[in-house]
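> I'll drop the sequence and a predicted model, then ask my questions.
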Amino acid sequence: MTAPETVPGTVIAQHSRPHDATAAVRQNLLACWTAVVNAGGAVVPMGCPLPPVTPAALRPAVERITRELSPDHSRLLVATVDGALAGWLLLRREAHPLAAHCGVLNHVQTDVRFRGRGVGAAMMRHARSVARDEMGLERLQLAVRSGLGLEEFYRKAGWTEVGRWPGALRVAPGDDRDEILMSLTL
């Protein structure tokens, strides 16, 4: 099976300061995140109820993410297709000095209307380049929920599974999932 081509018209923008994330950007993030969570996506933030969620429930997380943007420590990558938000992710440098050469990807998501069309793969390639070439990072890490096939998506993008926490995530009573830890050398 060959990888899908990226949707024509895809543009990936980078926001590295709080003022870069305008009210329109934040509103688009909320709409995307709400749709992704309610479609079963594994991007429910801490302090947020399990699905179904409303934009109001996710607003504090979006405000925190955008407030903490910084060129050296936290960048928001937003993919659009013909002006419509198609996906986004957060790229952060580890805060502890012993791990400052490493970064973390959080909230990786593709709007449900654009899934399977190469947007996620394009965002992963762009995040890798930004992390290495602009932030000077040497390694990235992320955690994914088992049972959704996400680990295969990341493997195809060059990531390696480095560990699992069996049953660490309880999606519903009787539905425990592994948290899969993945790493990418830049």
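Ah, there it is. Numbers count the residues shown, from 1 in each chain.
> C-alpha only now, for contacts and for neighbours.
OK.
> shouldn't residue 132 be in contact with residue 125?
No. Counting by C-alpha atoms under 8 Å, residue 132 does not reach residue 125; the two are 10.9 Å apart.
> Looking at the two, which has the bigger crowd around it?
Counted by other C-alpha atoms under 10 Å, residue 132 and residue 125 do not tie: residue 132 has more neighbours, with 18 against 12.
> Now for the more buried one: which residues touch it?
Residues counted as contacts of residue 132 (C-alpha atoms under 8 Å, 6 or more residues apart in numbering) are 138, 186.
> Swap in 10 Å and give it another go.
By C-alpha atoms under 10 Å, 6 or more residues apart in numbering, the residues touching residue 132 are 101-103, 138-140, 185-186.
> before we move on, what about residue 114?
Residue 114 neighbours (C-alpha under 10 Å, 6+ apart): 7, 80-81, 85-87, 120.
> Next one for the comparison:
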Amino acid sequence: MNDVHTAEPRGSVRLAYVLDPPVTTELREGIAELWADVVNAGGAVGFVPPVTPEDTRPQLRKHLIGMAEGTTRLLVGTAERGRPVATAFFALNTHRLMRHWVWLQTVMVHPDRQGGGAGRELMAAAEAAATAIDPDITGIRLTCRGGLGLERFYAACGYREVGRVPAAIKLGDGELRDDVTMWLPLG
């Protein structure tokens, strides 16, 4: 477990960003609840609202299996009593020609924390965590759902758009969004 970064995005409650926290029942349940809260507030993290924590658990389980196998790392931002209010999962590349960069997945900040800089703080902590994972990592790649302004947010955090697949994400009948790939060079 590594303390990566602390931030005070809104109010007087500090967020502590930790890489590879112990995976407890409380952490698993907290992330499942966070995921549902983010989706239900309009967040683009793999689901369409409405969802419950139970709906998010199968996807969370995939991340946890990757963590157990050593191919996924978790960065979590916690608030009072260790409650998770921000996450980012790193998927490590196993292909020998691509081990020098990582995927950033399931990037979330609780709706109550949005709009006060917590997202930018999470992205800064993710950049620091990538270097902590391996100093030879030269970049972070992520994808986001088009049409929500996420590209502008990630660009403001230093990422640049490097690819776009039109209409690759189907939210419902007749509602298609682009799948946008963003890249942050490190070092």
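The structure has been received and is ready for your questions. None of these values were measured; they are calculated from a predicted model.
> TM-score for this pair?
Taking TM-score structural alignment, normalised by the length of the first structure as the basis, the two superposed chains have a TM-score of 0.86; 176 aligned residues with a C-alpha RMSD of 2.0 Å.
> circling back: of the contacts of residue 132 of the first structure, buried ones?
Neighbour-count burial (16 or more other C-alpha atoms under 10 Å) applied to the contacts of residue 132 of the first structure gives 101-103, 138-140.
> just curious, which of these is nearest to residue 59 of the first structure?
Ranked by distance to residue 59 of the first structure (C-alpha to C-alpha), these are led by residue 103 at 24.2 Å.
> quick one: the helix or strand hosting the closest one to the second structure mean distance?
Using DSSP states H and E, the element containing residue 103 of the first structure is strand 102-110. Compared with the second structure after the fit, strand 102-110 of the first structure shows a mean deviation of 0.5 Å (mean C-alpha distance after the TM-score superposition for the first structure).
> spatially speaking, which residue is in the middle of the first structure?
residue 108 (1.6 Å; C-alpha atoms, centre = their mean).
> Longest strand in the first structure, please.
strand 160-172 (DSSP state E).
> if we can go back for a sec, cross the contacts of residue 114 of the first structure against helices and list the overlap.
residue 120 (DSSP state H).
> any chance of the contacts of residue 114 of the first structure in CSV, plus distance to residue 27 of the first structure and neighbour count?
Below are the contacts of residue 114 of the first structure laid out as CSV (distance: C-alpha to C-alpha, whole Å; neighbours: other C-alpha atoms under 10 Å):
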residue, distance to residue 27 of the first structure, neighbour count
7, 23, 17
80, 14, 19
81, 16, 17
85, 10, 22
86, 13, 26
87, 13, 28
120, 20, 25
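> quick one: what's aligned to residue 34 of the second structure in the first structure?
Alignment note (TM-score structural alignment): residue 34 of the second structure maps to residue 32 of the first structure.
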